[in-house]
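Undergrad: model this:
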Amino acid sequence: MKVLVPVKRVVDFNVKVRVKSDGSGVDIANVKMSMNPFDEIAVEEATRLKEGGKVTEVVAVSCGVTQCQETLRTAMAIGADRGILVETDTELQPLAVAKLLKAVADKEQPQLIILGKQAIDDDCNQTGQMLAALLGWPQATFASKVMLEDGKATVTREVDGGLETIALTLPAVVTTDLRLNEPRYVTLPNIMKAKKKQLDTVKPADLGVDVAPRLKTLKVSEPPKRSAGITVPDAAALVAKLKNEAKVI
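TA: Okay, the predicted model is just below:
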């Protein structure tokens, strides 16, 4: 069984992002970049399925600039067997990424696609759902447990009311949540081995996909700063301020 794992290059989660002075976007110049944490969980899960004998090959795929090769090398250091980069300088939106991944899936013919539920830069939470719709495959989002058996995937997913367990007929699309697993520490020997693994590069035009943006960002701004808190002498004063000033009760 082959598993396809899309991974995205994003600003590292430890970095405090800054908005550009002209409000056109986030400043990523000289900023540390890394793999999207939810995608890292997806790579780890695919690797564990392979180690458990359920999967024979794990293929990592990324869409974006040339530097995304670093993200793919990280995925291969975790356990992916090879990587595919769909290289483009165009700003990719979720629908464009889903179309690119569909084209890659049509070529690779995986039985399972595992990807992060969302990216921490735009928080769209759309790509997995769009990909499943384009492929016509069943999907399970927000997965906290994945089991493969007899051509089916049993997925426990996190919903507002608790946990929901569903069975999917493969091929299928699964998006990962935080509690699915804890990604392993990437060791130096595995990083060196990853440098020798196959990494193919294609262009969107090679896949016959138009990646022109459909949405236009008008302005990006920082959230308003919180005002300083105050202390009150007693509960009665607190209630009065909540009622008369904050007007929340």
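
Undergrad: C-alpha only now, for contacts and for neighbours.
TA: Will do.

Undergrad: what's the spacing between residue 41 and residue 119?
TA: In this structure, residue 41 and residue 119 are 12 Å apart, going by Cα to Cα, to the nearest Å.

Undergrad: Contact partners for the residue nearest the centre of the chain?
TA: Nearest to the geometric centre of the chain sits residue 116, at 3.5 Å (Cα atoms, centre = their mean). Neighbour list for residue 116: 6-7, 36-42, 128, 175-177 [criterion: Cα atoms under 8 Å, 6 or more residues apart in numbering].

Undergrad: if you set the cut-off to 6 Å instead, what comes out?
TA: Residue 116 makes contact with 38-39, 42, 175-176, according to Cα atoms under 6 Å, 6 or more residues apart in numbering.

Undergrad: Can you redo those residues as a markdown table, where the extra columns are secondary structure and neighbour count?
TA: What follows is the contacts of residue 116, written out as a markdown table (DSSP: H, G, I helix; E, B strand; the rest coil; neighbours: other Cα atoms under 10 Å):
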| residue | secondary structure | neighbour count |
| --- | --- | --- |
| 38 | helix | 23 |
| 39 | helix | 27 |
| 42 | helix | 32 |
| 175 | strand | 25 |
| 176 | strand | 29 |
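
Undergrad: Now the second one, please; I'll put the structures next to each other:
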Amino acid sequence: MKILVPVKRVVDYNVKVRVKPDQSGVDLANVKMSMNPFCEIAVEEAIRMKEKGLAEEIVVISIGPTQAQETIRTALAMGADRGILIQTDERVEPLAVAKLLAKVVEEESPELVMLGKQAIDDDSNATGQMLAALLGWPQATFASAVEKEDGSLKVTREIDGGLQTLSVSLPAVVTSDLRLNEPRYASLPNIMKAKRKPIDTKSPDDYGVDISPRLEVIKVSEPPKRKGGVKVETVAELVDKLKNEAGVI
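TA: Have a look, this model is predicted:
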């Protein structure tokens, strides 16, 4: 089984982002970038499936600037076999990403596309679902456990009421949740080996996909600073403050 794992280069989750002075977006100058945490979990799960003998090859793909090669190298150091970079400096929205991934799926013919449920920069949580719709494949989102069965996957996902178990036939699209696993750290020898693994570089034009944005960003602003809390003596006083001061009830 071949597994395709899309990964995204985002601002590191430990970094406090800053808004540009003109409020056109987030300031990325001199900011540490890393692999999206949900994507990292998807890579780890694919590697674990390969270690169990359930997969023969793991192909990692990223869409973004030249620097996204670093993100691919991280996945290769973890244990992926090869990488593909669709290079563009434009902002790529989820639908365009899904269309590009659909073209790559046609070329690579994987049995499973494993990707993070969302990216921590835009929180769109839509690429996996759009990709499954374009391919006409079954999908299992927010996976917290994945088991391989004969010709299918048993996927456990978290819902409001508890846990839901699905059986999806292959080929399929699965998106990973935080509790699926804990990604490994790449060892120094593997990091050195990853530098020699191949990365194919292509462009959106190679696939004939228009990545022009469909959405317009009007303004990006920081959230208002939180005010200090107060202590109340009784429930009646709390209700009074919520009603007359905060105006939420």
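
Undergrad: coming back round to it: of residue 41 and residue 119 of the first structure, give the one with the bigger neighbour count.
TA: residue 41 (24 against 21; other Cα atoms under 10 Å).

Undergrad: Show me what counts as buried in the strand or helix carrying that one.
TA: Assigned by DSSP states H and E, residue 41 of the first structure belongs to helix 37-51. By 16 or more other Cα atoms under 10 Å, the buried positions in helix 37-51 of the first structure come out as 37-47, 49-50.

Undergrad: Looking at those residues, spot the one nearest residue 155 of the first structure.
TA: Nearest to residue 155 of the first structure among the buried residues of helix 37-51 of the first structure is residue 45, at 12.4 Å by Cα to Cα.

Undergrad: burial of the closest residue to residue 56 of the first structure other than its chain neighbours, as a residue count?
TA: Excluding the flanking residues, the one nearest residue 56 of the first structure by Cα to Cα, 6 or more residues apart in numbering is residue 1, at 5.2 Å. Number of residues near residue 1 of the first structure (other Cα under 10 Å) recorded here: 15.

Undergrad: show me where the first structure has strands.
TA: Remark: strands assigned in the first structure by DSSP state E are 2-6, 9-11, 18-19, 26-27, 33-35, 57-64, 82-87, 112-116, 139-149, 152-159, 162-169, 172-176, 199-202.

Undergrad: ok, and the closest non-adjacent residue to residue 159 of the first structure?
TA: Here the residue nearest residue 159 of the first structure, using Cα to Cα, 6+ apart, is residue 142, at 7.8 Å.

Undergrad: Which one, of the strands of the first structure, ends up nearest to residue 212 of the first structure?
TA: Evaluated with Cα to Cα, these place strand 57-64 nearest to residue 212 of the first structure, the distance being 13.0 Å.

Undergrad: what's the angle between that closest one and strand 112-116?
TA: Angle of strand 57-64 of the first structure versus strand 112-116, following axes from the mean of the first three to the mean of the last three Cα atoms, to 10 degrees, is 50 degrees.

Undergrad: Show me the contact partners of strand 57-64 of the first structure.
TA: Strand 57-64 of the first structure is contacted from outside by 2-8, 80-88, using Cα under 6 Å, 6+ apart.

Undergrad: let's see 8 Å
TA: Under Cα under 8 Å, 6+ apart, the answer for strand 57-64 of the first structure is 1-9, 43, 46-47, 50, 68-69, 71-72, 75-76, 79-92, 97, 100.

Undergrad: next one: stretch 199-208 of the second structure
TA: With Cα under 8 Å, 6+ apart, stretch 199-208 of the second structure has contacts from 69, 82-88, 100, 103, 210-211.

Undergrad: same thing with stretch 104-114 of the second structure?
TA: 1-6, 42-43, 46, 170-176.

Undergrad: and which of the residues you listed is nearest to residue 31 of the second structure?
TA: Comparing the contacts of stretch 104-114 of the second structure against residue 31 of the second structure with Cα to Cα places residue 6 closest, at 22.3 Å.

Undergrad: what about the closest one, neighbour count?
TA: Per other Cα under 10 Å, the neighbour tally for residue 6 of the second structure reads 25.

Undergrad: now residue 134 of the second structure
TA: Here the number of neighbours of residue 134 of the second structure (other Cα under 10 Å) works out to 15.
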